[in-house]
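Undergrad: build the 3D model from these lines:
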Amino acid sequence: MRRGKGGIAVALFGVAVAALIGSRLIPGDATSVASAPGQTAAGPASSRPGEVGDRRGALVDQVVFAQEADLGKVANLIETGTHQLFAQGISNATVFRRLRESSKIGYSKAFGSSAELTLNPVGPRFKDGRVNPFHVPALREALNWLVDRRYVAEELYGGLAVPRTLPINTGFPDYARLADVSRALELRYSHDPERARSVISAEMERLGARRADGVWVHDGKPVRISVLIRTDDQRRRIGDYVSNLLETEGFVVERLYRAADEASRIWIAGDPADGRWHIYTGGWVSTMIQRDLSENFAYYYTPLGRPEPLWQAYAPVPELQTLAERLQKADFATLAERQRMMSRCLELAMSDSVRVWLVDVISIQPRAADVQLTSDLAGGFGGSSLWAYTLRYVDRIGGSVVVGLPALLAEPWNPVAGSNWIFDRMIMRGLTDAPLLPDPYTGLFWPQQIVGAEVTVKDDVPVVSTYDWLTVERVPEVRVPPDTWIGWSGSLSRWITVGEQHPDGLTTRARVRVRFVDGFLDRKWHDGSRFSLADMLVPWILGFDRGDPESKLFDPSYKLVFDVFRQHFKGLRIVSREPLVVEIYGDQVYPDAETMVATRTPGLAPWHTLALGMRAEEQGELAFSSAKADQAKVDWMSFVAGPSLAILDRHRAEATKSGFVPYAPTIGSLLRPGEVEERYAALARWVDLRGHYWVDNGPFYLHAANPTERSIVLRRFEEFPDRADKWLRFDEPRIPVVDLDGPMIVRQGETPRFDLCVTFRGQAYASADIERARWLLFDGRGGLRAEGDAVSSSEGCFSIALDAKVVGALGAGANTLEVAVTSIQVSLPAFGTHAFATVSR
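TA: Next up is the predicted model:
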């Protein structure tokens, strides 16, 4: 899967700092390669029994990533010890059965992947004059009734998926919060082929088409629908299923079977007005639990989502555009208002239907039985931010682990706008140490490089905190100090302060004050050089530079992201250097204060490697982003392989000779005496040893990368400051199991009682850990008739009593009582259903 929505960027506005990225070596070479400065070579033979003790950083010595796309080989490769882990989620029921039968294989489950149909809305005609039926919103909407989502989940995925109708994941908190609206819409858009056929016929005739011999004809030619079908997972079967349905409805279908790379060049990079495709079998991955899905509407349904041509062709109705923008900016006064806005957006999104959601996929994450690591409930192994901190053998410390991936080094790696492939990103996460890390089961954030934070918000801002590592204070007004940096002047090469830009003063909705760990700036990069404040501020300035049309680093593809950032950003301020305390001011808020801290805390990138890439782009030799590289007709910059390295070598030599510092008039004063010489000397030693420019600060360093053989090797960074057992507290997610029981027949006038019990592994779920147990009552026509909260009756158990008037209003017939249970231990809600009939006395 190429691109996934999800995860919180370490940088604040599009500078994907090195705090997110990785190498390679052939397994047999491990002990023959020189070590990084201050380290020893640690190959497979270095494993030893014993406790963690004083070990720092990773619990294994080496991780080898090897490309293996054939999932049919997974079980055998793990059983024979060739591989210990596969990072690609498996949704093939046959392969899963084979894994489950083996005593040598363990696995986890992840719930963050989804499959949908992406529709081409250009029209009413393509450039060549052909009519595009899916320009019509009603025709797009009709596909919701045409497809049988339960069939897709149970037959095409063999039960490794659940039906999904809406643009919010069924396993994330917002789905449970919006359960009343969600379930009503799911019932409204349930499988109804007759209704779909009626709408399709009416709309096609309105377009001027007629049906002749069972085929729709327009302008004297059959209406052909081109379905772009991904071939590398279950979406091939989805594509064939949808194509068959469309043929039944009278369309001539062209099936375009394509692998990921070729498909992306058509639907993402291509101009949808060319008419090369009508439907794409899309797939998305959330690499972490998303507690706030309010931005999904802007991302999936408006031009705000992405700069590519398809997104710029979206033309939602004004109400959806306005609400989506407001939700993206968190422009609401209360959580209740947010709920109302999201509820309305769900309705409008279904009417728009540039995407027809099909299923949320249950991905199986296979590993050797003697290997453990923390898997993210959404992103699995590949999306876990903790994999590098927790990967270990059950019976020993150290050793080497081989990880299979379907693709790696698929795109160039650079720390600004490099590869966005999910599997490349997994490796990058193992190479970096972010300021905060997400809880793999709840999506809330925990401190990693910081010791705490203070969140100060205007008293009407709807935000809550869960953990005690931060505080939330409400005040009548949040004023931004005049010495706060709010912008950057490229011509003057200096910060613009709030006092200059807003002489009458500036207020904002929120301030986040973050304190980093003591001695933070004394920590080291992988090349042995020490951190400095410049590593934090150069990426920030670069973010402004890339959004400035007057700068040589300006990138038009980044401008949209930058403009959205500028709308809510109100300033950055360094309060002190030791301890390092930083304040960030802005109007963008999130329901969870922990997320606000994570999105605002600045990450770091080594200024001396970033500087070389900046020089190369300024001189028109390379470009950080693929879009600018295409526009300038230069190579997309890579810090790890290919022709970029020779260009970076030359710029390193020139920078070393001249003592080059980016934005020197401002940054120069932040550097320690001798820092420039120290940085370039350390980088020279690093490049001589490693042959690449990927310098980071995580528990592993990039030991070697081999694009030709598609393999990467990481080695343990022995100077990592944290104990190796710091993140081992996450063992197994306590996903609740729901049992709902009650009468099957209820007479009108009665007050029936239903019993709800919540368990985990057969034991009662602690009532204190149950956030909410909500019930919804639907009549036989799918109408929501009543709702409420279940009443606690004993540990893990609740009762639901329906009022006699409510029962009487149902009339005679079938009804359904549904419950949604949310836990503070995990984000995944649990659902239960009980059908009963009401009869007259």
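Undergrad: CA only for contacts and neighbour counts going forward, please
TA: Noted.
Undergrad: could you pull out the strands in the stretch 501-650 of the chain for me?
TA: 507-508, 510-516, 569-577, 580-586, 622-623, 635-636 (DSSP state E, counting those that start in this stretch).
Undergrad: kindly report the same for the stretch 51-200 of the chain.
TA: Under DSSP E, counting those that start in this stretch, the stretch 51-200 of the chain gives strands at 62-67, 85-86, 105-119, 161-163.
Undergrad: can you redo those strands as JSON lines with distance to Ser198 and mean neighbour count?
TA: Output for the strands of the stretch 51-200 of the chain, formatted as JSON lines (distance: least, CA to CA, whole Å; neighbours: other CA atoms under 10 Å):
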{"stretch": "strand 62-67", "distance to Ser198": "48", "mean neighbour count": "25"}
{"stretch": "strand 85-86", "distance to Ser198": "46", "mean neighbour count": "28"}
{"stretch": "strand 105-119", "distance to Ser198": "20", "mean neighbour count": "23"}
{"stretch": "strand 161-163", "distance to Ser198": "24", "mean neighbour count": "22"}
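Undergrad: another one to check against the first:
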Amino acid sequence: MGSGVKATSKVTFDLTWGNWHSGQKMDMNDVLYSAYFSSEWGSPQTENDKTFDSAYSPQASQSQKTLVGIRPIDDHTIEVYVNYWHFDDSEIAEWAGVWPVMPWEIIAAMEKIVLDGKASFSRTDAQAKDLDWLSLLVPRDTSMVKEILDEFQKTKYAPEALLSFDNTSQYYDSRYESAIKWIENKNHAIISNGPFYLDNYSPEARAITVRSFNDSTYPFEAGHWGKFEKVNLPKITQINIPTQIVLGQQLEVPIRTSDVTQIYYFVSTGAGEEVDIGILDVDQNAAKITLSAAQTQKMTLGGNDLKLYAISDSVLRPDIYTTSIFAVATTQNHTETIIQNSSKTEKTENLGLVSITLGIIIIGIIVYVKKSKTHLQKQH
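TA: From the prediction side, this is the model:
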């Protein structure tokens, strides 16, 4: 990286190695060559640049723009520095991921084929250059990969990207030998890692056979990932906010959760101005936001906004909760407003009763007068 170079985030990976399906043990060389390849083929295109693919390079450049540097610590630990940030640390780790999915010797052989102008990495680039689209499944392309590996083995080739590391000639020879034997036995060049491998591909029958990788050195036993079968999403179950708060007084907001590790909160005025932001660790499904008197003084009269993001270490999806905080100047003013409103209501209600009573009296007088007139007429 160089002295004085800084990055937004640092991710430390403690890698657990297994075997490639070809039988070779994975190692740090696979990580470093994969990183070299992404960097070389993801760099901006220059004049007469052979390490540029019109489809792949623009995609690779997206991660390379944020990559600051990589530093191996030991044979299984590596630090990755990136100019990338996310409120969820697992998102940063995903962005900075360096886990290889293919042995470096296969990538090196493919790169040699493309640099020699025999094929292209992508369909788009192949059409533009009138070349074949390189495939590790097609027998013709697989044969080219094997030929390059044979050449590497005979010339004791060591990739320039790995020259600064302490690798013996026996190491390179064993890598090439195992890849060559794999291609001879399987008739394809797809070598990867994981619990399953591609055993056979028949283009005529359009059939692919996938088998279990029964390797005694595989680092994870059956059922190791069973805990991910049932996903418990983080949830904010309860939040207690007063119906109103007074500007300049401390505010506490208790929160209850389930399956939550941390809560990110953002408090802002109705106009969007920041009041406070913070991160709360959840202990026994509980957390509490505390705003000081100085912080509540920043709020505006009326509605203010509170947004919560509840996250979990085991699930990427957060629970999002948004609500309002109603602020008033003083408790006394609010009480007076309530009393004044009550007085007005009481006066209005009394006035209504008086009107009804007067109406009844007037109607009674009219009825009485009419009856009196009728009685007098009968006497005459």
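Undergrad: TM-score for this pair?
TA: For this chain pair, the superposition-based TM-score is 0.58 by TM-score structural alignment, normalised by the length of the second structure; 308 aligned residues with a CA RMSD of 5.2 Å.
Undergrad: I'd say Ser43 of the second structure and Ser61 touch.
TA: Yes: with contacts counted by CA atoms under 8 Å, Ser43 of the second structure reaches Ser61, the gap being 6.0 Å.
Undergrad: of the strands of the stretch 51-200 of the first structure, which is nearest Glu247 of the first structure?
TA: strand 105-119 (16.4 Å; CA to CA).
Undergrad: trace that closest one over to the second structure and give me the residue numbers.
TA: Across the second structure, nothing matches strand 105-119 of the first structure (TM-score structural alignment).
Undergrad: packing partners of that strand?
TA: helix 74-79, helix 93-101, strand 279-285, strand 355-368, helix 380-383 (3 or more CA pairs under 8 Å, 6 or more residues apart in numbering; DSSP states H and E).
Undergrad: buried stuff in the first one?
TA: So the one you mean is helix 74-79 of the first structure. Neighbour-count burial for helix 74-79 of the first structure, counted by 16 or more other CA atoms under 10 Å, picks out 74-75, 77-79.
Undergrad: which stretches of the stretch 151-300 of the second structure form helices?
TA: For the stretch 151-300 of the second structure, the helices defined by DSSP state H, counting those that start in this stretch cover 169-186, 293-297.
Undergrad: related to what we said a few turns ago, which of the helices and strands packed on strand 105-119 of the first structure sits most buried?
TA: When those are scored by mean count of other CA atoms under 10 Å, the highest mean neighbour count falls to helix 380-383 (a mean of 30).
Undergrad: which residues in the second structure does that helix align to?
TA: Going by TM-score structural alignment, helix 380-383 of the first structure sits over no part of the second structure.
Undergrad: next SSE after that helix?
TA: Going down the chain from helix 380-383 of the first structure, the next helix or strand is helix 387-390, by DSSP states H and E.
Undergrad: what is that following helix packed up against?
TA: Counting by 3+ CA pairs under 8 Å, 6+ apart, the packing neighbours recorded for helix 387-390 of the first structure are helix 422-431.
Undergrad: mind running it again at 10 Å?
TA: Here helix 387-390 of the first structure touches helix 380-383, helix 422-431, going by 3 or more CA pairs under 10 Å, 6 or more residues apart in numbering; DSSP states H and E.
Undergrad: so which of these is the most packed in?
TA: For these, average neighbour numbers computed from mean count of other CA under 10 Å are highest in helix 380-383, which has a mean of 30.
Undergrad: ok so, going back, in TSV: the strands of the stretch 51-200 of the first structure, plus distance to Arg615 of the first structure.
TA: As requested, the strands of the stretch 51-200 of the first structure are exported to TSV (distance: least, CA to CA, whole Å):
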stretch	distance to Arg615 of the first structure
strand 62-67	31
strand 85-86	38
strand 105-119	39
strand 161-163	48
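Undergrad: ok, back up a step: so which of the helices and strands packed on helix 387-390 of the first structure is nearest Thr816 of the first structure?
TA: Taking CA to CA, helix 380-383 is the member of those nearest to Thr816 of the first structure, at 33.5 Å.
Undergrad: check which helices and strands that closest one sits against.
TA: strand 85-86, strand 105-119, strand 355-368, helix 387-390, helix 422-431.
Undergrad: most widely separated two among the buried residues of helix 74-79 of the first structure?
TA: Val74 and Glu79 (8.6 Å).
Undergrad: got any residues that touch both of those two?
TA: Here Val74 of the first structure and Glu79 share the contacting residues 99, 367, scored by CA atoms under 10 Å, 6 or more residues apart in numbering.
Undergrad: the strands of the stretch 51-200 of the first structure: which one's closest to Val589 of the first structure?
TA: Per CA to CA, nearest to Val589 of the first structure of the strands of the stretch 51-200 of the first structure: strand 105-119, 23.6 Å.
Undergrad: buried stuff in stretch 144-161 of the second structure?
TA: Of the residues in stretch 144-161 of the second structure, 144-146, 148-150, 152-153, 158 count as buried by neighbour count, 16+ other CA under 10 Å.
Undergrad: rewinding a little: and the helices and strands packed on strand 105-119 of the first structure as JSON lines, adding distance to Arg149 of the first structure?
TA: Below are these laid out as JSON lines (distance: least, CA to CA, whole Å):
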{"stretch": "helix 74-79", "distance to Arg149 of the first structure": "28"}
{"stretch": "helix 93-101", "distance to Arg149 of the first structure": "17"}
{"stretch": "strand 279-285", "distance to Arg149 of the first structure": "14"}
{"stretch": "strand 355-368", "distance to Arg149 of the first structure": "6"}
{"stretch": "helix 380-383", "distance to Arg149 of the first structure": "24"}
